[in-house]
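1. got a predicted model here, sequence first, then my questions.
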Amino acid sequence: MTQPPLSPDQSETDRIDRLTRRLDREREARRQAEALLEERSRQLYLANCALARQAQELEQRVVQRTAELVQERERALALAQQDQLTGLANRRSFTAVLADACQKRRLSGGRVTVVLIDMDQFKIINDAHGHEAGDVVLREIASRLALACEGGTAARLGGDEFALILDHLPDSEADQAFVGRLGAMLGQPVSFNSRQLDVSASIGYASLPDHAASSTELLRHADLALYVSKKAGLSLATGFDDDLWAEANERRLLELELVLAMDRQEIGPWYQPIVDGANQRVLGVEVLARWHHPYRGLVLPGVFLPLAEERNLLGQLFTQIAMQACTETAPLVRSGKLAYVSINVSPSQFKSGSIAAAVGLILNQTGFPATSLVVEITEDLIMSDLARARRELRELAQLGVRIALDDFGTGYSNISSLSSLPIQWLKLDRSLISRVGDDRVGQVIVQAVLQMAQALSMDVVAEGIETEVQARWLVEAGCRKHQGFLYGRPAPFDELQLTLPKEIKIEQDARIAQRS
């Protein structure tokens, strides 16, 4: 059935309804879009806030880390210039400050004084009370130096060596007065675990421009003054002066001459006999270095050996002396006229770990019988590094040579240490032997050492014998190997031959002729 057509009013109403619904849909869509946009904007805002917080935190962390790095850098710089035990300047910082102070003095005038301090017998404190006590002493000495330097620079150069740089002392009298007060201050006892440890120091000082033209020269002259103080005794202070200046120049000249002497083989072996005290028969010899200077005459080892040590020449010197000594005495050993030849090892060579190789090379090149060579090592050298000594001495023992502990009685070795080392001889220091003539205490000490050596199956050689009374007492006590001025002073090889049968000299001359 066909619907009747809509009236005009009805059609308009329907159109309006459609438009209204359409408008409602558009409004709803707009509302939803605005709500979504608002939600997205809120989320973006929150995200921006979170990023801002993170950026702020990151910036704070960067600032904090930067500050930490600055502190670490400053701490590293301080550590590079500061001694960790005492808090004083270290050697590197001391050298830089001294160079700067001397440069400023050249530009503006004034004086710079360097004071070097070396603790006396510091090793005894470490050995007797332990390294903790030693550290306490070093820190206390550092504190006293920092207090005494009055605005200058106090430094620990290493070990028990200290230094001061002072620029406020007007003249040499002020230097002397300051050093006098300093010595008294450093000589005060140090408290440790309810004990009072006795301490003292040797001092050397010099000033610029009075005694030097550069920081290097100033330090060298202060060091020379310190050397004089240490050599003269305990708790002394020495200022550099014209006499020391002349001595320094002489020392530098002698250093240059020493190098030439090595090349020219002016330094050679002399021999001091080791005898049987009961019958005066020569058993062996100790090799001692002597320098035949072309115009100074005979230079004793106490003069040139310290120079050789400073110039790092002791290893070369040992090889040169030992090579010549073994070549000269090998025929006497093979013929049975000498039972052994004893030679001293330099401390620097022993510490370098090359002594066994050097001795092996000498034995191979000279053909000297290894069992007739005695290598002497000082007691303090062994005890300063027992582990190294044990290793080095075992390598020497493997070569077949005998090992002697020289200057026994001056150090701090003990039975346990001796029994762990391949030592066949003990050489009693002359300080012990000098007391056996009429000193009951000295006799008891030597008797105890002889009994200990017998228990350890060691031979004993008594050094420094100068009187018949000493010799007789030692023989009666059971010590027959003797050495000292009573039996003969060190002498060249030609004079040594005069103490032996003539045919040995002829045989030696024949062997030399055959080699040439």
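-> Nice, thanks for sending it over.
2. contacts, neighbours, all on C-alpha from now
-> Fine.
3. right, and the helix or strand after the lengthiest helix in the chain?
-> Criterion DSSP state H: the longest helix present in the chain is helix 8-81. Downstream of helix 8-81, the next assigned helix or strand under DSSP states H and E is helix 91-108.
4. that following helix packs against which elements?
-> Judged by 3 or more C-alpha pairs under 8 Å, 6 or more residues apart in numbering; DSSP states H and E, the packing partners of helix 91-108 are helix 8-81, strand 112-119, strand 153-158, helix 215-232.
5. need these in TSV (columns: mean neighbour count and distance to Asp171).
-> Formatted as TSV, the entries for the helices and strands packed on helix 91-108 read as follows, by neighbours: other C-alpha atoms under 10 Å; distance: least, C-alpha to C-alpha, whole Å:
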stretch	mean neighbour count	distance to Asp171
helix 8-81	12	30
strand 112-119	26	10
strand 153-158	23	19
helix 215-232	20	16
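6. alright, now check it against this:
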Amino acid sequence: MRLSRDATPGEDGGPASDLEEARLAEVAAYCPTMGLPDAEFDHVVELAVALFGVSGAMISFVERNEQFFAARRGVDAARTPRSQSFCAHALDRISPLVVEDALLDPRFADNPLVHGPPHIRFYAGAPLRVSSGAALGTLCLINTEPQGFDAHQRRLLESLAGIVVDRLELRRSRHNSDTSRRHLAKLAHTDALTGLPNRMRFHERARQVLSERGAGALLLFDLDGFKDVNDVFGHATGDRLLAAVGERLSGLIEDDHLLARLGGDEFVILLGGGGDARQAYRVAESLRLSFQQGFVVDGQNLQLETCIGVAMAPHHGETIETLMRHADLALYRAKAEGGGAVGYFEPHVRHKVEARRSLQSELTLAFERNEFELHYQPQVRLSDRKVVGAEALLRWRHPERGLLPPGVFLDTLETMPLSARVGDWVLRTAIGQAAHWLSAGARLRVAANLSPAQFLTGSLPDTVAAELARHKLPASLLELEMTERIAVKNTAAVASMLSGVRGLGVGVALDDFGTGFASLSLLKDLPVSRLKIDRSFTKDAVAGGQDAALIEAVLQLSRAFDLDVVAEGIETAEQAQLLTDARCSEGQGYFFGRPMPANDLLALIGGGRA
């Protein structure tokens, strides 16, 4: 039975009545198991209601004259006439049928189920298409209010429908031949995407290996950058990437190595040798270096890195459960080092790793509870000491430890996916604050720091443009700051996104300039409008000294490239005067003002103290 995405009975494969009779025969074949209680069906509809935030969900089977529900939530009736069924309209589709507002759809506007219980305004139904190609019914969602339904939600609904279909097939196959039962057993122990052993099978075989040999090495790793692939290219590409990773890893391991996919982007290898740490490192390095080739998926050259955590048996544990736990700690430590590191479990660092994980959990809760806030440090024009701008600096209002500076948490935050969301929040908040200052009569440029994660999605120029438009803020009053460390990591991609930002009229400042991360070629490669002289040069600067000479060199360089300059870390009148005499345009530091709440900065300007 071949169906196009929106095919109707009779378009391909004979008269509509023949197709429908064949479908009804399949419904009858599966129906004998429908009277059996199945907690999994109940779990699916409960999960669907929770995931999609709807008023009801059903597993519906459409017979000749009516439909019945094998499981339901939010609906009282166990059966409804087929003539009133939304689900009947979804049977001839491949993709889900979505009705965002039933009152606006002529097929359903007069339906009794719309105007009476369960008062359906929104409907989404994914066909339950079994192995023969016939659709028995649907997994459907309903809501009493109209709503949208995006592509991600459609895929999620299709995945849940697939679970229902799998359960139906398992029920029908219960009394099949020994061959079918062996096939199902294999499916239960095999990862569907990669064909590798799954978590259950890995644990079974690992226990056997460890009990027989008593020694081995466990290598645990995940894919750095995989989430970005899913976000940018979609989950279908992500799935094919996982399959490609599994294929490559399979070609690298020896016959006595046990490779498995544990789930998500997490893989594991058990080396069943004599627990040789040097061999474990050689294998880990081979795996890590293999990722440098990239993966071509759907015409895209996708680059990933992997960090690997290693635990040795029996030194780090005698059971697979202990080894997995300790390899996970080693992986966590390796990821903190960055750059595709290989880390071994060390008992003395366990508390440090666990403390870092605890901090990550706290940071996630802090973001959800709106505990982050911005303080603003004034930036002063040195010629007349007028405040012309402010740098937005992140602070954490911890419920127990009080106001925390970024040095306490920023390194940990930048290793988390949360980093991009916090960075976008900083950007939005800073733009909104600059707009508020402008409406209060203070025309101040605000500088917002960018996190490395904000360059991964490719949406930075669009985000900036949208926020400027929303707050009606002139682009000249926004400046984005990044460190040399970010700039050198992927100069081409960073330059492309910053060019988009500069095209809006927004300034770009290179922070920590001169601290040694980058070469001078960055000034040619990046669309920078301002340099920030690092505080390490200003804190000990005296006339005629080496630091003063370095400052003068940076200032001459900035003039050659037609760049503005802000000198950070000015703490004394002597430093301020030295920089003024050197014709540095702007300064920032405790001498002019510490980071402060937005209202305090406005009061400072009004009071004329800078």
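-> Great, that's in hand. Just so we're clear, the structure is a prediction, and the values are computed from it rather than from any experiment.
7. circling back to that earlier point, now render the helices and strands packed on helix 91-108 of structure 1 as a markdown table, adding distance to Arg181 of structure 1.
-> Formatted as a markdown table, these follow (distance: least, C-alpha to C-alpha, whole Å):
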| stretch | distance to Arg181 of structure 1 |
| --- | --- |
| helix 8-81 | 28 |
| strand 112-119 | 13 |
| strand 153-158 | 16 |
| helix 215-232 | 16 |
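8. which element, helix or strand, includes Asp407 of structure 1?
-> Using DSSP H and E, Asp407 of structure 1 falls within strand 402-408.
9. give the aligned range of that strand in structure 2.
-> Strand 402-408 of structure 1 corresponds to residues 507-513 in structure 2, going by TM-score structural alignment.
10. what of stretch 254-267 of structure 1?
-> The aligned range for stretch 254-267 of structure 1 in structure 2 is 359-372, by TM-score structural alignment.
11. in that stretch, which residues are buried?
-> Under the neighbour-count criterion of 16 or more other C-alpha atoms under 10 Å, stretch 359-372 of structure 2 has 359-360, 363-364, 366-367, 372 buried.
12. tell me which residues are up against that stretch.
-> 394-398, 409, 412-413, 416, 418, 422 (C-alpha atoms under 8 Å, 6 or more residues apart in numbering).
13. apply 6 Å and report the result again.
-> Contacting residues not belonging to stretch 359-372 of structure 2 are listed as 395-397 [C-alpha atoms under 6 Å, 6 or more residues apart in numbering].
14. let's have the buried residues of stretch 359-372 of structure 2 in a markdown table, adding secondary structure.
-> Below are the buried residues of stretch 359-372 of structure 2 laid out as a markdown table (DSSP: H, G, I helix; E, B strand; the rest coil):
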| residue | secondary structure |
| --- | --- |
| Leu359 | helix |
| Gln360 | helix |
| Leu363 | helix |
| Thr364 | helix |
| Ala366 | helix |
| Phe367 | helix |
| Phe372 | strand |
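15. just to revisit the earlier point, nearest to Val179 of structure 1, of the helices and strands packed on helix 91-108 of structure 1?
-> Val179 of structure 1 lies closest to strand 112-119 among these, at 8.0 Å (C-alpha to C-alpha).
16. can you name every helix or strand that the strand holding Asp407 of structure 1 contacts?
-> Counting contacts by 3 or more C-alpha pairs under 6 Å, 6 or more residues apart in numbering; DSSP states H and E, strand 402-408 of structure 1 is packed against strand 373-378, strand 425-428.
17. that's all I had, so thanks and see you.
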